[in-house]
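**Student:** sequence plus the predicted model coming up.
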Amino acid sequence: MFAVFVILPQFCLILLGYLLTRRPSFAKKDFWIVTEKLVFYVLFPPLIFLSVAKANLQIGQCSYFLLISISAMSVAVITAWLANFLIKESPWTKWSIFHCGFRFNTYIGFAICSTLFGDKGIAYLSLLIACWVPISNVIATVGLVHASRLSGSENNGKRKNFLVAVLSNPLILATLLGLVCNSFSIELPKLLVDVLKPLGQSSLALGLICIGAGLKINDLKRYLQLMIVGSLQRLMVVPTIALAFAIIFQLLPLESCVLLLFAALPTAQSCYVMTASMGGDSAAVADLTSAQVIFSLLTLPFWINVMLEFFPN
């Protein structure tokens, strides 16, 4: 019950976002696009920056944590590829949903991490995200380029702008800037902290509402097998791999919990936008993304209980 109550507030906010889109005054897609941009570019980076800048981090230990975490997620990429063999869909659809097997929902992750582990947990999660975002985006792009070739709608412009998009990612920039301030013990002005702190705090609630507003269920009957296999791979197999890596390579309890939480997150909402812009099967990705968010209401409490069992400290 503790695990359920940890995630219940987050999913109530997601439900609120979903219900808001059923009201005529909040149904316009343009409104939510602007709101998501506000969260991603203005509100969310201050949360990450302050958490990393003020955290008590040991760089050497963080390097080991990052190495093990990236290795575990790399194995997750392999399981996403293997899961395609169990899905009876066209190669175009299979390669379109491939990146849903190893990408992650940032807002749910930070909301739960903040509740369970506080600022230091957020700092570790920020570092892991800063490392995994460019790696996962490269792999996702390769898969989507292959999917677009299968459909005959290859998008070369998207590939040309990919490096710029990764390097200008506000999450990565905020993490790197916070890491610089932390490493050189730069004291932040009180006025700056007082301005950035409420911005960061508001990002979590608004980000979760945006997730609910973005839920899309197009054709449950058609993609039922795909959603079951894809959700099991992402929400059960990937965290199992992370748990094994944390135990075998003896990560610290907090590091183990952050890795396990990161691995247990449903896939990113941005998967749909990326797939649609590159000529993939965006309808299948929309259904799978939404299904994972819904199923994670059941799987996340399970993995939180696993954390309490294996890493009680």
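**Tutor:** Structure's in. What do you need?
**Student:** please make it C-alpha for all contacts and neighbour counts, starting now.
**Tutor:** Noted.
**Student:** wouldn't residue 265 be in contact with residue 109 here?
**Tutor:** Yes - between residue 265 and residue 109 there is a contact under Cα atoms under 8 Å: 6.5 Å.
**Student:** neighbours around residue 193, how many?
**Tutor:** 13 (other Cα atoms under 10 Å).
**Student:** excluding chain neighbours, what is closest to it?
**Tutor:** Nearest residue to residue 193, sequence neighbours excluded (Cα to Cα, 6 or more residues apart in numbering): residue 50, at 7.6 Å.
**Student:** now residue 128
**Tutor:** residue 66 (6.2 Å).
**Student:** who are the contact partners of that neighbour?
**Tutor:** Residue 66 is in contact with 127-128, 131, counting by Cα atoms under 8 Å, 6 or more residues apart in numbering.
**Student:** 10 Å instead, please
**Tutor:** 72, 124-125, 127-129, 131-132, 255, 259 (Cα atoms under 10 Å, 6 or more residues apart in numbering).
**Student:** got TSV for those, with distance to residue 19, neighbour count and secondary structure too?
**Tutor:** Putting the contacts of residue 66 into TSV (distance: Cα to Cα, whole Å; neighbours: other Cα atoms under 10 Å; DSSP: H, G, I helix; E, B strand; the rest coil) gives the following:
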residue	distance to residue 19	neighbour count	secondary structure
72	36	22	helix
124	33	24	helix
125	30	26	helix
127	33	22	helix
128	32	21	helix
129	30	21	helix
131	35	16	helix
132	32	21	helix
255	36	22	helix
259	32	27	helix
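**Student:** putting a second one here so we can go through both:
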Amino acid sequence: MNGLLAGIVPVFAMIALGWGLKVRGLLADDGWRAVERLTYFIFYPAFLVPAVWGADFSAGTAGPVALSTIGVSFVVAGLSLAARPVLPVSDPGFTSVFQGVIRWNGFVFLPVAGAVFGPSGLGTAAVAFGVLAPALNVICVLALAKWGAGQGGGWRLALRSLGRNPIIWACGVGAALNLSGLRPHPLMEGVFELMGPGAIALGLITAGAGLSFRYAAARPMLIVTVSVIKLLVLPVAMYFVCGWLGGDRTAQGIALLAGAAPGAAASYVLARQMGGDAPLMAGVVAFTTVASAATIPILLAAFRFL
């Protein structure tokens, strides 16, 4: 248990470090944006390609994880749409609630999955994330196109971002190399080994730097409700559905972690682009990130992974 916690606690310590550095003004906003782009387009793909490339697809864990996470996310999305008429929020506010209950942060999910389940678990988690990320992007864009107060171009922006998403491309390239039977050259492995730790560290630091607590206290009950659904209901449902689909203990644990990951920082960007309630979205992302530092270990312990 202590060994696993030693892998989880540093993840949130790095997020806290990023937030502290941003508050202290170590870098200007332009500097943080440059670091974020470097991480997103260079380091993180270099981390994901070998993880997926080396994943054991024959173990049968990726399928149940991907199906359970997509299935539960779509059911929760459908229930959210059904509840729209009774929710006391504006149309743009609803889009932020909608994103808040289904989207999750890969920068937190993937390192924790690697710490708890090792390299094979990380590969499975990366495959599941590569499948789910574009699917959730599409349905969130649909919601924003209908209820957001956008200025036009939202679909073009969203589709362009999907096509250029380096995480999706990295997962696809890694899967193709895995299925091809090719093995990485030792020189290439050396490059990946150097860049991988940098991807994790910079990804978590920039995630922390992007947190904004300014709006978290404005609508506390709404944010807490969204967070409970996201951090507790979703992971438990994904765990049991994954088992029902034939997933083993490792697959169920990865599905649990996928649901337990905090809200995605990209949700705020999409809300801002397409006329969602960006302040509410920022509050949800900040609160779920902080709360998940407690809920992830609690869930892992409750289901006997710690």
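**Tutor:** Received, thanks. From a predicted model like this one, the values you see are computed outputs, not experimental measurements.
**Student:** give me the TM-score for these two chains.
**Tutor:** TM-score of the superposed chains, computed with TM-score structural alignment, normalised by the length of structure 2, equals 0.92; 305 aligned residues with a Cα RMSD of 2.1 Å.
**Student:** how much space separates the equivalent of residue 209 of structure 2 over in structure 1 from residue 206 of structure 1?
**Tutor:** Counting by TM-score structural alignment, residue 209 of structure 2 lines up with residue 213 in structure 1. Distance check for residue 213 of structure 1 against residue 206 of structure 1: by Cα to Cα, to the nearest Å, it reads 10 Å.
**Student:** list residues touching both of those two?
**Tutor:** 14, 17.
**Student:** ok so, going back, more neighbours, residue 265 and residue 109 of structure 1?
**Tutor:** Per other Cα under 10 Å, whichever of residue 265 of structure 1 and residue 109 has more neighbours is residue 265, with 26 against 21.
**Student:** in structure 2, what residue corresponds to the more buried one?
**Tutor:** Aligned partner of residue 265 of structure 1 by TM-score structural alignment: residue 261.
**Student:** let me see the contact set for residue 274 of structure 1.
**Tutor:** 96, 137, 140-141, 144, 158, 280, 282, 285.
**Student:** I meant to write residue 188 of structure 2 there.
**Tutor:** residue 50.
**Student:** host element of whichever residue in structure 1 pairs up with it?
**Tutor:** Alignment note: residue 188 of structure 2 maps to residue 192 in structure 1; criterion TM-score structural alignment. Residue 192 of structure 1 belongs to helix 190-213 when assigned by DSSP states H and E.
**Student:** for residue 89 of structure 1, which three-state class applies?
**Tutor:** For residue 89 of structure 1, the assignment made with DSSP: H, G, I helix; E, B strand; the rest coil gives coil.
**Student:** what's near enough to touch the nearest residue to it once chain neighbours are set aside?
**Tutor:** What sits nearest to residue 89 of structure 1 in space, not counting adjacent residues and going by Cα to Cα, 6+ apart, is residue 226, at 7.9 Å. Contact partners of residue 226 of structure 1, counting by Cα under 10 Å, 6+ apart, are 83-84, 86-89, 93-94, 97, 220, 232, 284-285, 287-288.
**Student:** again, 8 Å this time
**Tutor:** Residue 226 of structure 1 neighbours (Cα under 8 Å, 6+ apart): 87-89, 288.
**Student:** how many residues are close by the aligned partner of residue 233 of structure 1 in structure 2?
**Tutor:** Alignment note: residue 233 of structure 1 maps to residue 229 in structure 2; criterion TM-score structural alignment. Using other Cα under 10 Å, the number of residues around residue 229 of structure 2 comes to 17.
**Student:** let me know the secondary structure of the residue nearest to residue 128 of structure 1.
**Tutor:** Assignment for residue 66 of structure 1 (three-state DSSP): helix.
**Student:** residue boundaries of the helices in the stretch 51-200 of structure 2?
**Tutor:** For the stretch 51-200 of structure 2, applying DSSP state H, counting those that start in this stretch gives helices covering 62-83, 91-102, 106-147, 154-163, 166-180, 186-209.
**Student:** most tightly packed of those?
**Tutor:** Sort the helices of the stretch 51-200 of structure 2 by mean neighbour count, taking mean count of other Cα atoms under 10 Å, and helix 91-102 sits at the top with a mean of 26.
**Student:** whereabouts in structure 1 does stretch 161-169 of structure 2 align?
**Tutor:** Counting by TM-score structural alignment, stretch 161-169 of structure 2 corresponds to 165-173 in structure 1.
**Student:** so how far is stretch 41-59 of structure 1 from its chain's centroid?
**Tutor:** Stretch 41-59 of structure 1 has its C-alpha centroid displaced from the chain centroid by 17 Å (Cα atoms, centre = their mean, to the nearest Å).
**Student:** any idea how far the residue nearest in space to the middle of structure 2 lies from residue 292 of structure 2?
**Tutor:** By Cα atoms, centre = their mean, structure 2 has its centre lying nearest to residue 105, at 2.1 Å. Per Cα to Cα, residue 105 of structure 2 is found 11 Å from residue 292 of structure 2.
**Student:** and for residue 262 of structure 2?
**Tutor:** Applying Cα to Cα to residue 262 of structure 2 and residue 292 of structure 2 gives a distance of 6 Å.
**Student:** those two - which one has more neighbours?
**Tutor:** A count of neighbours by other Cα under 10 Å puts residue 262 above the other of residue 262 of structure 2 and residue 292, at 33 against 22.
**Student:** what's that one in contact with, if anything?
**Tutor:** 104-105, 108, 230-231, 285, 288-289, 292.
**Student:** so what's the nearest residue to residue 134 of structure 2 once chain neighbours are set aside up against?
**Tutor:** Excluding the flanking residues, the one nearest residue 134 of structure 2 by Cα to Cα, 6+ apart is residue 162, at 6.6 Å. With contact set as Cα under 8 Å, 6+ apart, residue 162 of structure 2 has these partners: 134, 137, 168.
**Student:** take those and lay them out in CSV including distance to residue 182 of structure 2.
**Tutor:** Output for those, formatted as CSV (distance: Cα to Cα, whole Å):
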residue, distance to residue 182 of structure 2
134, 27
137, 31
168, 20
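**Student:** how close does the aligned partner of residue 300 of structure 1 in structure 2 sit to residue 205 of structure 2?
**Tutor:** Residue correspondence to structure 2 (TM-score structural alignment): residue 300 of structure 1 is matched to residue 296. Plainly put, residue 296 of structure 2 is 19 Å away from residue 205 of structure 2 if you go by Cα to Cα.
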